[in-house]
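*Asks:* Structural data only, the sequence is not supplied:
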């Protein structure tokens, strides 16, 4: 008796399609994308923030491709702003709210103002620091820095820049009380400069940064990174020195910060967006 062969099926139980099926599928996907773009445009532009929501089934298809670009453009244009996060304060998803229009600034003036605020916050800085932080080319970086009126100061890395009002307002390092701090991943204190040797031993960069240059949670003492910390699944905070064991004063200050942060977090569990080698090991 001759047995008939069952029709071939592809993964997922789908039957092979004919020569025209691929073309028809592409046409259907194109129509869906165009419909989704049109509805997203109507929903988000103009009075779109108060418009009826897009149908759920359609939004589920277009959201992954459209929501981030559309919201990013509207935010860059100053039409919307981030509001409270969805869920708890640890959520990475945010609500969006209408924003007051931003004043128009010529590109040169905007760059000067941005450079001025950066130098005011992170100064003294080098040209390379500002270039890395903004992503500008060298010419725009130097032009914007010069327009701020920043004055030159001597640094170990070369020439640095400070705003005139800050040049005589730094004081001596001996005037600052030693302090410990537990900073989260991507904290601007650790990410604000291109040259980091003055607060981090280059030998420890591999343990503290991921492959894209994002830093994990760090432990600071007297203005330098001396270790890393992480939260374990049971809520306990663990930390590890990077090199030689800190002295008794430093250990006591770090342990006090750990106790304070543990009490603040309570039952909340925090996982960094960018996991680094040392943070992963400490978290267990």
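*Replies:* Thanks, I have the structure now. Source: prediction; values computed, not measured. Numbers count the residues shown, from 1 in each chain.

*Asks:* make it CA atoms for all contacts and neighbour counts henceforth
*Replies:* Noted.

*Asks:* Determine how far stretch 192-211 lies from the middle of the whole chain.
*Replies:* Centre-to-centre, stretch 192-211 and its host chain are 17 Å apart (C-alpha atoms, centre = their mean, to the nearest Å).

*Asks:* can you give me the strands for the stretch 151-284 of the chain?
*Replies:* 151-155, 158-162, 180-183, 218-221, 224-231, 237-241 (DSSP state E, counting those that start in this stretch).

*Asks:* Of all these, which one is nearest residue 283?
*Replies:* strand 224-231 (5.3 Å; C-alpha to C-alpha).

*Asks:* Taking strand 237-241 as reference, get the angle to the closest one.
*Replies:* Relative orientation of strand 224-231 versus strand 237-241 (axes from the mean of the first three to the mean of the last three C-alpha atoms, to 10 degrees): 150 degrees.

*Asks:* picking that back up, among the strands of the stretch 151-284 of the chain, which comes closest to residue 199?
*Replies:* Going by C-alpha to C-alpha, the one of these nearest residue 199 is strand 224-231, 4.3 Å.

*Asks:* Can you pull out the residues in contact with that closest one?
*Replies:* By C-alpha atoms under 8 Å, 6 or more residues apart in numbering, the list of residues contacting strand 224-231 from outside reads 182, 198-200, 208, 216-220, 237-243, 269-271, 278-280, 282-283.

*Asks:* at 7 Å instead, please
*Replies:* Outside strand 224-231, the residues within contact range by C-alpha atoms under 7 Å, 6 or more residues apart in numbering are 199-200, 217-220, 237-242, 270, 279, 282-283.

*Asks:* most neighbours, which of those?
*Replies:* Counting neighbours by other C-alpha atoms under 10 Å, residue 279 leads the contacts of strand 224-231 with 28 neighbours.

*Asks:* Nearest residue to that residue in space, please, no chain neighbours.
*Replies:* Distances taken as C-alpha to C-alpha, 6 or more residues apart in numbering put residue 230 closest to residue 279, at 5.6 Å, once the chain neighbours are dropped.

*Asks:* residues near the one you found, how many?
*Replies:* 27.

*Asks:* how far away is it from residue 255?
*Replies:* Going from residue 230 to residue 255 by C-alpha to C-alpha, to the nearest Å gives 13 Å.

*Asks:* want to compare, so here's the second one:
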């Protein structure tokens, strides 16, 4: 009987601390290095990108992160903002973007058809109406160079038309047709999000024309993304890879096999790790470190099975109903609490696990670092969680 190498939860956390830059010794200088280490940074909430990068940088400033995001070395952006894993917006390294996009590509023909059906049912648009609005939008953007959705709606009256989304639901709302039209154009690669209008926390992004990224054969792209994932997040189960990428199980298994990954035994069953990484797991653990991560940070959102770094009993306090995690406090590769910012700028926190005096002192130091980074900026997560809400209005500190 063949016995698989056994990887304990403690070894996984030690590797997590190193690979995800969760200790002062592992910190890097630039936001592009953080994105490289994590494959990408969640970008649904504009502030998450900055806070995820800052937590892992030696001397972060909003201006330095902004320059890497929108200018890059020699005027060439080092990062691309794309909709990819699980149809979620990420900021990924520019050199990985073609493979990431090909590996997670949506069927743009289907998206376009769904968009036209949606606009037809809500507003009576036919194919000609949609095509005209699409072309007028591209022309307006080419003329402006960069524009917000509101500015484009000023130029293209059709984009101002409003439709009801989620009719009859408790969260029913109205949105402009611009949201649907721009979403499809972005998925097709014709436009991209650029620097927002306002501060770095603003979600009012400008749009710019874009050239579609080079196509990578799908099987090759999936194998590359699976390898990058196992390098950054492994050891992991097939279920973890499937959940993180949004693939079906068959495509997940094929991609893992193409990496040449080694099967290992984890607490939750069979997992996978790149052969060259087995030796690292035998090394001694690094000096423990504390870190404050924002809501939707890629580390806590990186696995389907989380019990090895997150107590199941704490899930209800830290996640919203849709599975989005709020701001968290970490020590030695484990979630030990949560944090939130008061309206007056004070960082309030609550430890769900008492990790000892050394951990508490390190957390206080990280609160000081985050306070300095934020300065006069106020941050409210896009997805509110039970404990974050209580802390934001003066709950336990």
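*Replies:* Happy to help now that I have it. Note that the structure is a prediction, hence the values are computed from the model and not measured.

*Asks:* And the TM-score between them?
*Replies:* TM-score for the superposed chains, counting by TM-score structural alignment, normalised by the length of the first structure: 0.81, backed by 255 aligned residues with a C-alpha RMSD of 2.6 Å.

*Asks:* picking up where we left off before, between the strands of the stretch 151-284 of the first structure, which one is nearest to residue 49 of the first structure?
*Replies:* strand 180-183 (36.3 Å).

*Asks:* What range does the closest one cover in the second structure?
*Replies:* Strand 180-183 of the first structure corresponds to residues 290-293 of the second structure when matched by TM-score structural alignment.

*Asks:* Show me what the matching stretch is in contact with.
*Replies:* Residues from elsewhere that reach stretch 290-293 of the second structure (C-alpha under 7 Å, 6+ apart): 22-23, 52, 55, 327-332, 359, 362-363, 366.

*Asks:* Could you list the buried residues of that stretch?
*Replies:* Residues of stretch 290-293 of the second structure classed as buried: 290, 291, 292, 293 (neighbour count, 16 or more other C-alpha atoms under 10 Å).

*Asks:* sorry, back to before: ok, of the contacts of stretch 290-293 of the second structure, which come out buried?
*Replies:* By 16+ other C-alpha under 10 Å, these give 22-23, 52, 55, 327-332, 359, 362-363, 366 as buried.

*Asks:* In a markdown table: those, plus distance to residue 173 of the second structure.
*Replies:* Shown next, in a markdown table, are those (distance: C-alpha to C-alpha, whole Å):
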| residue | distance to residue 173 of the second structure |
| --- | --- |
| 22 | 39 |
| 23 | 43 |
| 52 | 30 |
| 55 | 35 |
| 327 | 27 |
| 328 | 30 |
| 329 | 34 |
| 330 | 36 |
| 331 | 40 |
| 332 | 42 |
| 359 | 44 |
| 362 | 43 |
| 363 | 40 |
| 366 | 39 |
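
*Asks:* Just flag the most distant two among those.
*Replies:* Pairwise over those, using C-alpha to C-alpha, the maximum falls at 52 and 359, 20.3 Å.

*Asks:* on that earlier part again, for residue 63 of the first structure, which of the strands of the stretch 151-284 of the first structure is the nearest?
*Replies:* Nearest to residue 63 of the first structure, of the strands of the stretch 151-284 of the first structure and by C-alpha to C-alpha, is strand 224-231 at 32.8 Å.

*Asks:* against the second structure, where does the closest one fall?
*Replies:* Counting by TM-score structural alignment, strand 224-231 of the first structure pairs with residues 334-341 of the second structure.

*Asks:* How far off centre is that stretch?
*Replies:* Computed by C-alpha atoms, centre = their mean, the chain-centroid distance of stretch 334-341 of the second structure equals 18 Å.

*Asks:* mean shift between it and the first structure?
*Replies:* The superposed stretch 334-341 of the second structure is, by mean C-alpha distance after the TM-score superposition for the first structure, a mean 0.3 Å from where its aligned residues fall in the first structure.

*Asks:* okay, which residue is most central for the first structure?
*Replies:* Most central in the first structure under C-alpha atoms, centre = their mean is residue 186, positioned 6.3 Å from the mean C-alpha point.

*Asks:* can I get the buried residues of stretch 290-293 of the second structure in TSV with distance to residue 174 of the second structure?
*Replies:* As requested, these are exported to TSV (distance: C-alpha to C-alpha, whole Å):
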residue	distance to residue 174 of the second structure
290	42
291	39
292	35
293	32
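
*Asks:* quick one: which of those residues is nearest residue 209 of the second structure?
*Replies:* residue 293 (32.6 Å).

*Asks:* Could you find the closest non-adjacent residue to residue 206 of the first structure?
*Replies:* Counting by C-alpha to C-alpha, 6+ apart, residue 277 is the residue found nearest to residue 206 of the first structure once chain neighbours are left out, at 7.8 Å.

*Asks:* Aligned to that neighbour, what sits in the second structure?
*Replies:* In the second structure, residue 277 of the first structure lines up with residue 386, judged by TM-score structural alignment.

*Asks:* Residue 317 is in contact with that match, correct?
*Replies:* Yes: counting by C-alpha atoms under 7 Å, residue 386 of the second structure does reach residue 317; the two are 5.3 Å apart.

*Asks:* Of those two, give the one with the bigger neighbour count.
*Replies:* Legend: neighbour count by other C-alpha under 10 Å for residue 386 of the second structure and residue 317, higher for residue 317 (18 against 14).

*Asks:* in the first structure, which spans are helices?
*Replies:* For the first structure, applying DSSP state H gives helices covering 21-44, 56-76, 107-122, 127-134, 138-147, 164-167, 188-191, 205-208, 248-265, 277-283.
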